[in-house]
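**Q** Here is a sequence together with a model predicted from it:
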Amino acid sequence: MKNDPIKKARTTAYRLLAKRARTVKQIQDTFQRQKIPVKVSEQVIDELLAAGYLDDSAYAQQFIEYQVTNKQRGPLWLRAALLRAGVERELINQALSAVFNPELEEILAEKYLTKICLKSNVSPQKAMRRLLSRGFSAQTARQVTAKIIGFSAGPE
């Protein structure tokens, strides 16, 4: 395997994909770190795309569904994370619009804020910061903070 870069690249890719879905950029970055030649990298990635093992659109959809269901993340955080993972903006926009609407964003923000308020006494300002850091819009953060804590943080 040490002498065959194609075999090394395939083995690396399959090992990574066996754990969880990956983006094309994530696989490329791994190949680059392992100093796999660019031509070999492109060939293996083309094979993975043709076989359906790499699909940035499906990755974005699965990532959003997991983060929304388990982590109560807002659309701004999700967009940034997917951009870092190398997903194209158009695919991100499609995936987010398929899942997110203002009502869902508010429901997720309420669920998260209720959870953190149960653990400790949170000031309205800290609640706003926590919601903003999780990717919720400023408007949603204000509305939910006012609703849950009974505080209005500035004009709407």
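**A** The structure has been received and is ready for your questions. Residues are numbered from 1 along each chain as shown.
**Q** Please make it C-alpha for all contacts and neighbour counts, starting now.
**A** Fine.
**Q** In the chain, where's the longest helix?
**A** Longest helix in the chain, counting residues (DSSP state H): helix 102-119.
**Q** what's the following helix or strand after it?
**A** Next in sequence after helix 102-119, counting helices and strands by DSSP states H and E, comes helix 124-133.
**Q** packing partners for that following helix?
**A** Contacts defined by 3 or more C-alpha pairs under 8 Å, 6 or more residues apart in numbering; DSSP states H and E place helix 124-133 against helix 102-119, helix 138-149.
**Q** about what we covered before: tell me which residues in the longest helix of the chain are buried?
**A** 105, 106, 108, 109, 110, 112, 113, 114 (16 or more other C-alpha atoms under 10 Å).
**Q** Check stretch 47-65 too.
**A** Result for stretch 47-65 [16+ other C-alpha under 10 Å]: buried residues 48, 53, 54, 55, 56, 57, 59, 60, 61, 63, 64, 65.
**Q** End to end on it, go ahead and measure it.
**A** Counting by C-alpha to C-alpha, to the nearest Å, you get 27 Å between the two ends of stretch 47-65.
**Q** do stretch 16-27 as well
**A** Stretch 16-27 has an end-to-end distance of 8 Å (criterion: C-alpha to C-alpha).
**Q** And for residue 84, the neighbour number?
**A** 12 (other C-alpha atoms under 10 Å).
**Q** In addition, the following structure is provided for comparison:
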Amino acid sequence: MPAEAVPRRRHLLRDGPRGGDQRRRLRPQGSRHLLDRRDDVRGRAEEGRDGAGRGPARHQPLRQEAIAPRRSRSRRSPGPRDAGPALDERRARLVAGDLLSRRPWTRAELARRLVRRGAPADVAERVVADLEARGYLDDAAFARRWVEIRLARGYGPARLRAELRARGVAAAPVDQALAAIETEAAVERARAVARRRLAALRSAPPERRAGRLRDHLLRRGYPAPIVARILREMLGVDAAGEE
């Protein structure tokens, strides 16, 4: 719209320097702005006033056809993501190699991830079997490494067994990895975990410390006999919390 078609009013246009009056910042901003085509609206209102003898133009209702309609923003309903092309065996091998370059994977985890990436189940199984035959996948080595890392963080055998089984490691490799854990070493790790937990339970009531310490050790995966032994040594109570 040409600039001369818009009447210059200081309370609507930003002709002067900016100041504290925010009304000066209001001006037409394109064909869909509220102030656009207002001359057409005023002209039609004046025609209606002259013909019907009505009041001032500012009291005339604005006609809908004189105002540019606003487009309503249509929001797309969240739907499922468009499935990409299925991975053939060559592309599935490339994806598997990229995943293995980042961190170790179990056989079951890698097969599930390839299926999620778009590989058919039979293609994912063939790729995983080939990688296992070449030595790139080894569930037994994964289990040993997992036990070593998680033991250093204070987790017990029961917790480690559940984590490995959830990752698809078979029972035999899990048993072999956990068999290397010595009982006395597990007790010593449980003592260290209990000391740190008791330091955090200083403000707790004395009658509740035993129960909270017992629950913490059990959540960490330590077996009940070791938990009972730690409670007797450190708090002088049994697993039930009785002295």
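**A** Arrived safely, thanks for sending. In this text the structure is predicted, and so the values were computed from the model without any measurement.
**Q** looking at structure 2, where would I find the counterpart of the longest helix of structure 1?
**A** Helix 102-119 of structure 1 corresponds to residues 183-200 in structure 2, going by TM-score structural alignment.
**Q** Measure the mean distance from that stretch to structure 1 post-superposition.
**A** Once fitted to structure 1, stretch 183-200 of structure 2 is off its aligned match by 1.3 Å on average (mean C-alpha distance after the TM-score superposition for structure 1).
**Q** Other residues contacting that stretch?
**A** The list of residues contacting stretch 183-200 of structure 2 from outside it, by C-alpha atoms under 8 Å, 6 or more residues apart in numbering, reads 154, 156, 209, 213, 216, 217, 222, 226, 227, 230.
**Q** Alignment lookup: residue 21 of structure 1 to structure 2.
**A** With TM-score structural alignment as the criterion, residue 21 of structure 1 matches residue 104.
**Q** ok, now how distant is the closest residue to that match other than its chain neighbours from residue 164 of structure 2?
**A** In this structure, residue 104 of structure 2 finds its nearest non-sequential neighbour in residue 142, 7.1 Å apart by C-alpha to C-alpha, 6 or more residues apart in numbering. Here the distance between residue 142 of structure 2 and residue 164 of structure 2 works out to 9 Å (C-alpha to C-alpha).
**Q** do the same with residue 232 of structure 2
**A** Using C-alpha to C-alpha, residue 232 of structure 2 is found at 31 Å from residue 164 of structure 2.
**Q** More neighbours: these two, which one.
**A** Shown here are residue 232 of structure 2 and residue 164; by other C-alpha under 10 Å, residue 164 has more neighbours (20 against 17).
**Q** So that one sits against residue 143, correct?
**A** Yes - counting by C-alpha atoms under 8 Å, residue 143 is a contact partner of residue 164 of structure 2 at 6.8 Å.
**Q** Mind listing the shared neighbours of the two?
**A** With C-alpha under 8 Å, 6+ apart, residue 164 of structure 2 and residue 143 have common neighbours residue 174.
**Q** quick one: what's aligned to residue 129 of structure 2 in structure 1?
**A** Aligned partner of residue 129 of structure 2 by TM-score structural alignment: residue 46.
**Q** which part of structure 1 lines up with the helix or strand encompassing residue 44 of structure 2?
**A** Assigned by DSSP H and E, residue 44 of structure 2 belongs to helix 38-52. Under TM-score structural alignment, helix 38-52 of structure 2 has no counterpart anywhere in structure 1.
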